[in-house]
Each structure stands twice: as C-alpha cells, then as structure tokens.
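> following is a predicted model, sequence given first.
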Amino acid sequence: MVNMSLVLERDGGELRYGDLVGERRPVVLTHGAGLDHRMFDAQAAALHEAGHRVVSWDQRGHGESSLEAGARFTATTALDDLVALLDHLGLDRPILIGHSLGGNLVQALVRRLPERAYGLIVMDSTWNAGPLTAVERLLLKLAAPSLALIPASRLPGIMARASAVTPEGIAECEATFARMPKRVFLDVWRATVSLVAPEPGYRTPVPLGLVRGDRDRTGNIAVAMPRWARAEGMTEHVVPDAGHVVTVDAADAATKVIRGIIDGWDAA
C-alpha cells in the first residue's frame, strides 16, 4: 500500500499523494470516479519494483484528499489539480496512466498540453475526442439525472456491481463508493461527462496504450475504445474476466499489460 502522507494544498481542498522514488521515467496514476489510489496499488508496486518513480494521488473529494464544505468537484478543478501536482513535483514528461474519469482527465491534459507527457495509458475510459452517435449523446445527457433518482443507500452497491465482476472487486468498490456523499458523486459524474468533447480528426500526439476489461459494460466504452484503436492504427489490450475496474478484477493481468506497453515504448 502506498504511503499517502504527502500533501499539496489547493483552493477548495488538499490533495494527498504518494511518491515512490525510482530511476526510470516517472509514472503518474490517476484513479476513476468514486474510487481512490488503492485501485492501482498492485500496479504501483510492480512499476516501482521495475525501477520507475511512481506517483499515486487521490483526486479532491476522493480517498484521503479533502473537498471543503461548499466546494464543488468539476472537470476544470480536477484537471488543474493534476497539472498543479506535476508542477509541484517537477515531473518532466511522465507517463500518465488514468482509469475511467482518470482516463478522461489524462486525455484532456495531453490534448491541452501535449508537451507535458511522454506517453498515455487509458484504461476503461471512453474516447474524449471520438465521434458519438445520437444514442450515445442522449445516454451521456441522461447519465447524471438517472443516477440522481437512485436512493443514496443503494447507489454504492449498484455502482459496484456495474463496475466489477469478481466478488472481491465488487466488495472493494462498494466500500469505496460508500465513502463519498451522493451529491459529490453526482458532481464527479457530471465532470466525467463534460470531458467528452468530440473533435473529428484529432489524434493522440504521444505514445498511446488502450486497456479495458472484456466485461466492461459502462457507458459506451466497449464500442468507443475499439473505435479509438482503429482510428489510431493500433491494437487495444482487452483483459479477460474483468469488468470496468480492470486493475482490481484482474490485477496481475492488468499489471502485465501496463508493463508490456511501457517496455515496448522503451524498446522502440
């Protein structure tokens, strides 16, 4: 487990992060909506063992990071937090790995500031810049209002069963989701949706890796990620027997894929 004792003060809250020293290129791990840094514990340990400097952090209102009373979680503040963390640590073109909302965030960062990242690994996240069908646009619009109708007491369990497929994964996700107030979770969901901004012809300007669980049925990920891979002329990595939270459902397999992608970049 990563020691999250380090703190970066930000307007509206404070960010907790861990920094594992290594000689190889830094890797920054950004978790998904409603989750926290622990979803990457196995991968952080393996990447550190392989010699990388590894930074894990909790987004504001998640895990050990705070969200001040009255403050709101937005895509803009989340993206600014990530940039501030990179600046604070003086990281020179790290590898950015993001899951779900974290994947949307790191896509947005590279789209705005491509010179800040060496490479991008997106896990179980939709394609921000990709085309959307009319049905996909409607489902995105209805996502937060639909979640708002679910009683707060039932929301963590419903979301956990939609996110993981193994009993251990479901239990871990439900316990983590239950720590977040419903109003914050809805803000987080709205932020995720707001990062989807189609731009025909846009292609990722840094090395890219795409990873998803073969049983991920969240949003349009199962169709958007293959579409993205075809557009970029690459192969996506589909992890068997895993749902949306692939790093928890299939930790060893997900770790192997991540290390394979990074080692491939190094060899090239």
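Yep, it's here.
> contacts, neighbours, all on C-alpha from now
Fine.
> please identify the buried residues of stretch 58-70?
Within stretch 58-70, the residues that count as buried by 16 or more other C-alpha atoms under 10 Å are 58-67.
> OK, contacts around Ser100?
Contact partners of Ser100, counting by C-alpha atoms under 8 Å, 6 or more residues apart in numbering, are 31-33, 122-126.
> adding distance to Asp263, neighbour count and secondary structure, write the residues you listed out as JSON lines.
Shown next, in JSON lines, are the contacts of Ser100 (distance: C-alpha to C-alpha, whole Å; neighbours: other C-alpha atoms under 10 Å; DSSP: H, G, I helix; E, B strand; the rest coil):
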{"residue": "His31", "distance to Asp263": "22", "neighbour count": "27", "secondary structure": "coil"}
{"residue": "Gly32", "distance to Asp263": "24", "neighbour count": "27", "secondary structure": "coil"}
{"residue": "Ala33", "distance to Asp263": "28", "neighbour count": "19", "secondary structure": "coil"}
{"residue": "Val122", "distance to Asp263": "16", "neighbour count": "26", "secondary structure": "strand"}
{"residue": "Met123", "distance to Asp263": "17", "neighbour count": "31", "secondary structure": "strand"}
{"residue": "Asp124", "distance to Asp263": "21", "neighbour count": "30", "secondary structure": "coil"}
{"residue": "Ser125", "distance to Asp263": "22", "neighbour count": "29", "secondary structure": "coil"}
{"residue": "Thr126", "distance to Asp263": "24", "neighbour count": "28", "secondary structure": "coil"}
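> what does stretch 197-213 contact?
Residues outside stretch 197-213 that contact it (C-alpha under 8 Å, 6+ apart): 110-111, 114, 117-125, 128-132, 225, 229, 231-232, 235-246, 257, 261, 265.
> return the members of those residues classed as buried.
The buried subset of the contacts of stretch 197-213 (16+ other C-alpha under 10 Å) comprises 110-111, 114, 117-125, 128-132, 225, 229, 236-239, 241-246, 257, 261.
> thinking Arg217 is in contact with Ala164, fair?
No: counting by C-alpha atoms under 8 Å, Arg217 does not reach Ala164; the two are 10.0 Å apart.
> where does Val196 land in three-state SS?
Classification of Val196 by DSSP: H, G, I helix; E, B strand; the rest coil places it in coil.
> what is the burial count for it?
Number of residues near Val196 (other C-alpha atoms under 10 Å) recorded here: 21.
> then Leu89?
11.
> quick one: contacts for it?
Leu89 makes no contacts at all, as judged by C-alpha under 8 Å, 6+ apart.
> can you tell me how far it is from Pro114?
Leu89 sits at a distance of 18 Å from Pro114 (criterion: C-alpha to C-alpha, to the nearest Å).
> can you check Ala191 too?
As judged by C-alpha to C-alpha, Ala191 and Pro114 stand 21 Å apart.
> hold the first one in mind and look at this next one:
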Amino acid sequence: MSDSADLDPSRFATHRFAGRGVELAYVRENIGGFPLVCVHGWPETKRIFWRVIEPLADAGFEVIASDLRGFGESGISADGYHDVPSSSRDLVALLDHLGHERAVLLGGDFGGPVIQDLALRFPERVERMVIFNSPLPYDKSSMSDMDTRPRAGAADYFIRQGTDPDGLAAELTTPAQRRAYIATFYTSRFWAHPGAFCDGIVPGGPAVDFHTEPFADGDTLRASFGPYEATFSDAARSEPALISRNPDVETLILFGASDMVIYPEFDRMAAATFPNHVGPFLLRDCGHFVPWEAPNEMVSATRAFCRDLMAS
C-alpha cells in the first residue's frame, strides 16, 4: 500500500539545471549531507525514489534524484541523444553545478549502466556505488556457469523499442494508450513482485497511475526509447558506453529476485563484475522496482554501507 505522500508529485521541491544542451529537473534534499545520486531506469522517473528520498536524507545523505534527459520533467535533448554516455556526462555536469567533487551513486535498470559508465569514465568523482537489477557486461571467463539469459519472451519490448521506436510510438496515439502501455511493465509483465502494484487484488491502481503519468506525452515516451535505440543503432549513440568489469569502486549489490526481466543470476553476475563488493543481498518479495518495492531494505543497506561517510 502507498500513503498519500508517496503519490504526491510535489512532495519534494523540483529544481532545474540548464546543463549540456538539455534542462534537467531534479530533487535535492538535505543540502550539506554526503552526496548520493539516485539514477532511475525505464519505465521510471525520479518518482521511483519517492519512498527512499526522505529516509536517506534523514540518514545524512544529500539526496539528488534527477529525471534523466528525455524523462519526466527534464527536457528532450536537442542533439537527439538519450544514451548511456549522455546521461552519465549530464550527471557529472549536475555535480559540478551543485559543487560536489565526489558522490555515492545508486542506480538500477538503465540507471545501472549510467552509473557504471560514470564510474569508469570519471572514477575520481565516484566514492561508492549501490547497484540493483541492472544490465551488466557479460564476461565469459567468469560467468560461463551462470544463468545469464533473461526469461524467454522477456525481451520483446526491448527489441521493438530499439529497432522500431518510431513505429511503436506512432501506434500509441493518445495519452491513455501510452499510459496503458507503460502500465503493463508494472503489472502483467511480471517485472515487479506479484501484488506490488495492485489496488486490492486488481492490478493497477493509484501507484501505477503515479508512475505512468509522466509518459502520457508522446514526445517524452518516444525520447524514453532512446537508450534501447542506442543498443541497436550507431546513429543513436553519442559515443561508446563504458560498461565493463570494475574492480576499483566499492559496490553494494542488491537484487529483487522476483524480477522476471533481468538475469536470473544477476546477483552472481554483479559479484563478478564488481569484485570489490558488499553483498549480494537478495530481497524477499521484491522485483525490479527495488526503491519502491523494498524501500526499508534499500535505505537500511545503503545507510550501513556508507556509515563511515556519514561520520566524516
């Protein structure tokens, strides 16, 4: 169940930064705490962190949660790029704007590759990482005995959004159709733990309405397909993404194991990708949307992982 504050779009003040050719909309709570940058995925916006922002701020973090370019209240990029490196560089520009040299990064889904890229591209800016339910690089030497393939049929959306984004966007002609499409990822596609997004016993309800509302606009929905398009098209990539094994950054690994879209052995794959890790910790009755489905667990684990940073 969600309380009214969880579903209030104005719960936290939204700030704006005219960054690298695109305006970013972001939340910033507890200024002066240790910087923690929360990076959403798809089909999400900064709202996916609504349940963890306040308790993380109370724990001593300065919580920064931005809508990535092309998502939510942020602008659509004039250069047409909505890929991993563009968002990674946007977040570094935002840190510069806020006066932060280093930060802890927290991300899942598309936000996972974004923070992985940022940590490899700008290692001097990253204190630690918290990663959950995200795409990971495949390393045959360390993962050959792991179940690294998502469930059969789970990638149909990925292929369509990546190879025919204009055709898909053209089929979704009304705000209601666009929101209904996004709603399936919270309900019938089994990304979330069963019942996580229900109104009583009926899939959907106010929480799904809250998370689908930012995708009602046609241009925003089309821009949100950009990360998938960049997987298949060189023209959609601003530059190659840096996604590889990272032995240097200390990384907390969380896994909502009810997730039917991510790798069945995400936990083992992440442990191999980030040798300097804490965990992996498997979250009971939790799927893809970890900050929403398991907010208490995420907050307590992140707080413990960074306790020494709070003390300093």
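In hand now; what should we look at? On a predicted model such as this, the values are computed, not experimentally measured, just so you know.
> drop the TM-score for these two in here.
Superposed pair, TM-score by TM-score structural alignment, normalised by the length of the first structure: 0.82. Supporting alignment: 264 aligned residues with a C-alpha RMSD of 3.4 Å.
> so which residues of the second structure form strands?
With DSSP state E as the criterion, the second structure has strands at 14-18, 23-29, 34-39, 61-66, 103-108, 126-132, 198-199, 202-203, 251-256, 277-283.
> out of the contacts of Ser100 of the first structure, which are shared with the second structure?
Here is what carries over to the second structure from the contacts of Ser100 of the first structure, by both residues aligned by TM-score structural alignment, their matches' C-alpha atoms under 8 Å: 31-33, 123-126.
> Lys182 of the first structure: which of these is nearest?
Checking these against Lys182 of the first structure by C-alpha to C-alpha gives Ala33 as the nearest, at 12.3 Å.
> OK, contacts around Ser146 of the first structure?
So Ser146 of the first structure contacts nothing (C-alpha under 8 Å, 6+ apart).
> how far away is the aligned residue in the second structure for it from Arg102 of the second structure?
Counting by TM-score structural alignment, Ser146 of the first structure lines up with Arg160 in the second structure. Noted for Arg160 of the second structure: a distance of 37 Å to Arg102 of the second structure, by C-alpha to C-alpha.
> got it, and Pro85 of the second structure?
Going from Pro85 of the second structure to Arg102 of the second structure by C-alpha to C-alpha gives 18 Å.
> returning to that earlier point: can you redo the strands of the second structure as CSV with distance to Arg47 of the second structure?
Listed next are those as CSV, based on distance: least, C-alpha to C-alpha, whole Å:
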stretch, distance to Arg47 of the second structure
strand 14-18, 11
strand 23-29, 10
strand 34-39, 11
strand 61-66, 9
strand 103-108, 13
strand 126-132, 17
strand 198-199, 18
strand 202-203, 19
strand 251-256, 18
strand 277-283, 21
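> between these, which gets nearest to Leu172 of the second structure?
strand 202-203 (21.0 Å).
> out of Pro85 and Arg102 of the second structure, which sits in the busier spot?
Pro85 (22 against 19).
> state whether the more buried one and Ala241 are indeed in contact, as I suppose.
Yes: using C-alpha under 8 Å, Pro85 of the second structure is in contact with Ala241, at 5.6 Å.
> please enumerate the shared neighbours of these two.
Contact with both Pro85 of the second structure and Ala241 is made by residues Asp117, according to C-alpha under 8 Å, 6+ apart.
> can you give me the helices for the stretch 151-300 of the second structure?
For the stretch 151-300 of the second structure, helices defined by DSSP state H, counting those that start in this stretch occupy the ranges 156-163, 165-171, 175-186, 206-212, 218-224, 226-232, 266-273, 290-293, 295-305.
> out of those helices, indicate the one that is most buried.
Ranked by mean neighbour count, the helices of the stretch 151-300 of the second structure are led by helix 290-293 with a mean of 24 (mean count of other C-alpha atoms under 10 Å).
> now that helix: which residue numbers in the first structure?
Going by TM-score structural alignment, helix 290-293 of the second structure lines up with residues 246-249 of the first structure.
> contact partners of that stretch?
39-40, 42-43, 123-124, 164-166, 168-169, 212-213, 239, 241-243, 254-255.
> recalculate using a threshold of 6 Å.
Contact with stretch 246-249 of the first structure is made by 166, 169, 213, 242, 254, as judged by C-alpha atoms under 6 Å, 6 or more residues apart in numbering.
> that stretch vs the second structure, mean deviation?
Compared with the second structure after fitting, stretch 246-249 of the first structure deviates on average by 1.3 Å (mean C-alpha distance after the TM-score superposition for the first structure).
> the second structure: which residue goes with Ser66 of the first structure?
Here Ser66 of the first structure is matched to Gly75 in the second structure, going by TM-score structural alignment.
> same question for Arg111 of the first structure.
Under the alignment (TM-score structural alignment), Arg111 of the first structure maps onto Leu120 of the second structure.
> so who does its match touch?
Leu120 of the second structure neighbours (C-alpha under 6 Å, 6+ apart): none.
> the one 5 residues further on too?
Arg125 of the second structure makes contact with 101-102, according to C-alpha under 6 Å, 6+ apart.
> that one and Pro247 of the second structure, how far apart?
Distance of Arg125 of the second structure to Pro247 of the second structure, given as C-alpha to C-alpha: 16 Å.
> distance between stretch 191-211 of the first structure and the chain's centre?
Its chain's C-alpha centre and that of stretch 191-211 of the first structure lie 13 Å apart, by C-alpha atoms, centre = their mean, to the nearest Å.
> meant to ask about stretch 159-171 of the first structure
That offset, for stretch 159-171 of the first structure, works out to 17 Å (C-alpha atoms, centre = their mean).
> stretch 149-168 of the first structure now?
In this view, stretch 149-168 of the first structure has its centroid 18 Å away from the chain centroid, taken as C-alpha atoms, centre = their mean.
> check which residues of the longest helix along the second structure are buried.
Secondary structure of the second structure per DSSP state H: the longest helix is helix 84-98. Buried residues in helix 84-98 of the second structure, counting neighbours by 16+ other C-alpha under 10 Å, are found at 84-95.
> now the end-to-end length of stretch 121-139 of the first structure.
Terminal-residue distance, stretch 121-139 of the first structure (C-alpha to C-alpha): 25 Å.
> hmm, who's touching stretch 178-192 of the first structure?
In this structure, residues lying in contact with stretch 178-192 of the first structure by C-alpha under 6 Å, 6+ apart are 73-75, 101, 152, 156.
> leaving out chain neighbours, which residue sits closest to Arg215 of the first structure?
Excluding the flanking residues, the one nearest Arg215 of the first structure by C-alpha to C-alpha, 6 or more residues apart in numbering is Gly243, at 4.5 Å.
> quick check: that neighbour vs Gly169 of the first structure, distance?
Per C-alpha to C-alpha, Gly243 of the first structure is found 9 Å from Gly169 of the first structure.
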